[in-house]
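**Q** no FASTA, just this:
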């Protein structure tokens, strides 16, 4: 687009004052956000600081915040003293299978509760939500006895199969979250597809799921983080050290090298890194999914 000569003259004549100073309210808002973020980041900063220190520096009084010198050998020592590569692969396999099962089955259940009309739908959904009030500790023993009777102990079956049944293994919240997001999608899209001869399954895959990327990402993050950090499940069902997950590896590492705090801190920082990277790359969808969930029409 060509700017008229008069416009160019006016633009050149206009004085340039530089960027506007921030408003006082914006400054106060940023200050409050920074003040709230500092306590949240402090434990992670302490972890990284400890991972780069010797034991003497770590427990010095008063505390030292800056390693001098940097003890990079803690990372190499921690990753070689224990088979963390095998633990990482075991944890990743369990997490991927669990995420796939949770996202697929919870999405199907949420689609049925939100987009389909069938008798008793609201009653069944209310019964499903009532399972949230059941403490996890109450089901530990009967669940363990069930898997023991099925001969599934010391395998990843008890850690992955429940994820393929919506509502099991804490999936009730995921069903509720995805149902609330599906309700925000206009029903006119479904009706137009049904008029064209589409089946409910086709509507689910071609209309609802592509429009529900934020909700899918939120469920993915929640499930992945929960599986990655799970300690009680692997502790109950896994006894062979070759099948250990990262959480069990850290626990056994601490018991074997209780005085090597630098190794423990370095291994903990390495375990947390994939979760931070996952949230960093998916934070936009995560915030969008949490914000839009529950907003109808």
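**A** Now that the structure is in, tell me what you want to look at. Please read all numbers here as calculations on a predicted model, not as lab measurements.
**Q** from here on, contacts and neighbour counts on C-alpha atoms
**A** OK.
**Q** got the contact list for residue 153?
**A** If a contact means C-alpha atoms under 8 Å, 6 or more residues apart in numbering, then residue 153 has 147, 237-238 as its contacts.
**Q** go with 6 Å
**A** Residues counted as contacts of residue 153 (C-alpha atoms under 6 Å, 6 or more residues apart in numbering) are residue 237.
**Q** could you say which helix or strand holds it?
**A** Using DSSP states H and E, residue 153 sits in no helix or strand.
**Q** quick check, central residue of the chain?
**A** Among the residues of the chain, the one closest to the centroid is residue 221, at 2.6 Å (C-alpha atoms, centre = their mean).
**Q** buried residues in the helix or strand where residue 123 lies, which are they?
**A** Here residue 123, judged by DSSP H and E, is contained in helix 121-130. Judged by neighbour count using 16 or more other C-alpha atoms under 10 Å, the buried positions of helix 121-130 are 125, 128-129.
**Q** repeat that for stretch 274-289.
**A** Going by neighbour count (16+ other C-alpha under 10 Å), the buried part of stretch 274-289 is 279, 283, 285-286, 289.
**Q** returning to that earlier point: pick the one among the buried residues of helix 121-130 closest to residue 47.
**A** Set against residue 47, the nearest of the buried residues of helix 121-130 by C-alpha to C-alpha is residue 129 (37.8 Å).
**Q** the nearest residue to that closest one once chain neighbours are set aside: neighbour count?
**A** Distance criterion C-alpha to C-alpha, 6 or more residues apart in numbering; nearest residue to residue 129, sequence neighbours excluded, is residue 172 at 6.5 Å. Using other C-alpha atoms under 10 Å, the number of residues around residue 172 comes to 20.
**Q** work out for me the element residue 172 sits within.
**A** Under the assignment here (DSSP H and E), residue 172 is part of helix 171-182.
**Q** I'd like the next helix or strand past that helix.
**A** Downstream of helix 171-182 (by DSSP H and E), the next one is helix 187-195.
**Q** moving C-terminal of that next one, what's the next helix or strand?
**A** Counting by DSSP H and E, the next helix or strand C-terminal to helix 187-195 is helix 200-203.
**Q** toward the C-terminus, what is the element adjacent to that following helix?
**A** Next along from helix 200-203, by DSSP H and E: helix 209-211.
**Q** next up, a second structure to put side by side with the first:
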């Protein structure tokens, strides 16, 4: 009798151990979790390795850069790289230019794209299908095709070398990737029940009042997603500023491209600019100074950003 009980206990423990290792389902056992964590660690390393390289290199002096035995941790922290990058980028002025374009452009995009997306999702008006087609068309047309007509128009209006070349198009729904943001808002507003609007109309609310008092508060998660995407893209853009802005009004992205030339004092061979160990640490410091502000914004708003991604359906 005792032997049978002991055998049953051993069998039960074996089943528990098997369930703990393999799990009742395919993804809840120790073995599956170890595999998932292993794969996530590899993906995280692939994404973070360039950032780690940038941080490590910006603190290396010339001897550490030339020493192949120094890989990640420098023997001595070289803080002068940050100072030289700060001065070479003309950081206060360039930061003010960049934040003006990115912040105000993003806020305008949120308001205008939300209004357009709401109209396409909830309102009925003649030519609605054509309007939706034109929105999708602007999403497909690359900016290189229309850059020359835009340059001529902005030149005649006297907007070149000012933030107006980015803020005014955003005001009319033609900002950086505005079509994508309109689609995001359209999909979000389509998920909201029509009963909300019908109840508000019974109380005498106008269409704009419904949008501003009911729909926009409900779309806070979508607004945050659009704001962050727009802010990052405006912050990192290079092609349009290189065409419309000169030395009098340049953002950080243009200054970073000119940093090797500024550090060398002349215009050397392009290969010397890219692979010169004398400027490598300063260039990585400049890249860090540009990456850090949007990274800080994302860290602060990460929780709401992930929630907004889920609610707007971008994960589908």
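**A** Yep, that arrived. As the structure is a computational prediction, the values presented were derived from the model and not from experiment.
**Q** TM-score for the pair, please.
**A** Scored against TM-score structural alignment, normalised by the length of the first structure, the superposed chains reach a TM-score of 0.87; 275 aligned residues with a C-alpha RMSD of 1.9 Å.
**Q** hmm, back to that, residue in the second structure matching the residue nearest to the centre of the first structure?
**A** Aligned by TM-score structural alignment, residue 221 of the first structure pairs with residue 228 of the second structure.
**Q** residues in contact with that match?
**A** So residue 228 of the second structure contacts nothing (C-alpha under 6 Å, 6+ apart).
**Q** mean distance of the host helix or strand of it to its aligned residues in the first structure, please.
**A** Element membership for residue 228 of the second structure (DSSP H and E) is helix 220-236. For helix 220-236 of the second structure, the mean deviation from the first structure after alignment is 0.8 Å (mean C-alpha distance after the TM-score superposition for the first structure).
**Q** quick one, that helix and helix 178-191 angle?
**A** 170 degrees (axes from the mean of the first three to the mean of the last three C-alpha atoms, to 10 degrees).
**Q** buried ones in helix 220-236 of the second structure?
**A** 221-232, 234-236.
**Q** biggest separation within those, which pair?
**A** Across these, the longest distance by C-alpha to C-alpha is 22.9 Å; it joins 221 and 236.
**Q** need the distance between the two termini of stretch 241-256 of the second structure.
**A** 13 Å (C-alpha to C-alpha, to the nearest Å).
**Q** show residues contacting it.
**A** Applying C-alpha under 6 Å, 6+ apart, the external contacts of stretch 241-256 of the second structure come out as 89, 94, 97-98, 160-161, 238.
**Q** pull the distance from that stretch to the chain's centre.
**A** A distance of 20 Å separates the centroid of the chain from that of stretch 241-256 of the second structure, by C-alpha atoms, centre = their mean, to the nearest Å.
**Q** could you do stretch 38-55 of the first structure as well?
**A** In terms of C-alpha atoms, centre = their mean, the gap separating the centre of stretch 38-55 of the first structure from the centre of its chain is 22 Å.
**Q** whereabouts in the second structure does the helix holding residue 172 of the first structure align?
**A** Alignment of helix 171-182 of the first structure against the second structure: residues 178-189, by TM-score structural alignment.
**Q** please name the nearest non-neighbouring residue to residue 236 of the second structure.
**A** Closest to residue 236 of the second structure by C-alpha to C-alpha, 6+ apart is residue 253, at 6.3 Å.
**Q** what's the match for the one you found in the first structure?
**A** Aligning on TM-score structural alignment places residue 253 of the second structure opposite residue 247 in the first structure.
**Q** what's the burial count for that match?
**A** 22.
**Q** mean shift between the helix or strand hosting it and the second structure?
**A** Per DSSP H and E: residue 247 of the first structure is located in helix 246-256. Mean deviation of helix 246-256 of the first structure relative to the second structure after superposition (mean C-alpha distance after the TM-score superposition for the first structure): 1.4 Å.
**Q** and that helix, how far from the chain's centre?
**A** 22 Å.
**Q** what's the angle from that helix to helix 213-228?
**A** Inter-element angle recorded for helix 246-256 of the first structure and helix 213-228: 30 degrees (by the same axes, to 10 degrees).
**Q** for the top helix by length along the second structure, packing partners?
**A** If each helix of the second structure is counted by residues according to DSSP state H, the longest one is helix 277-312. Contacts defined by 3 or more C-alpha pairs under 6 Å, 6 or more residues apart in numbering; DSSP states H and E place helix 277-312 of the second structure against helix 30-58, helix 80-88, helix 220-236.
**Q** helix or strand next in line after the first one, which one?
**A** On the C-terminal side of helix 30-58 of the second structure, the nearest following helix or strand under DSSP H and E is helix 62-66.
**Q** average gap between that next one and the first structure?
**A** So helix 62-66 of the second structure averages 2.9 Å relative to the first structure (mean C-alpha distance after the TM-score superposition for the first structure).
**Q** please say which position in the second structure residue 86 of the first structure maps to.
**A** Aligning on TM-score structural alignment places residue 86 of the first structure opposite residue 93 in the second structure.
**Q** any idea how far its match lies from residue 250 of the second structure?
**A** For residue 93 of the second structure relative to residue 250 of the second structure (C-alpha to C-alpha), the value is 9 Å.
**Q** the more surrounded of the two?
**A** Neighbours were counted for residue 93 of the second structure and for residue 250 using other C-alpha under 10 Å; residue 250 has more, 24 against 13.
**Q** residue 79 of the second structure and residue 57 of the second structure: what is the separation?
**A** Residue 79 of the second structure is 11 Å from residue 57 of the second structure, by C-alpha to C-alpha.
**Q** also residue 304 of the second structure?
**A** In this view, residue 304 of the second structure and residue 57 of the second structure are 33 Å apart by C-alpha to C-alpha.
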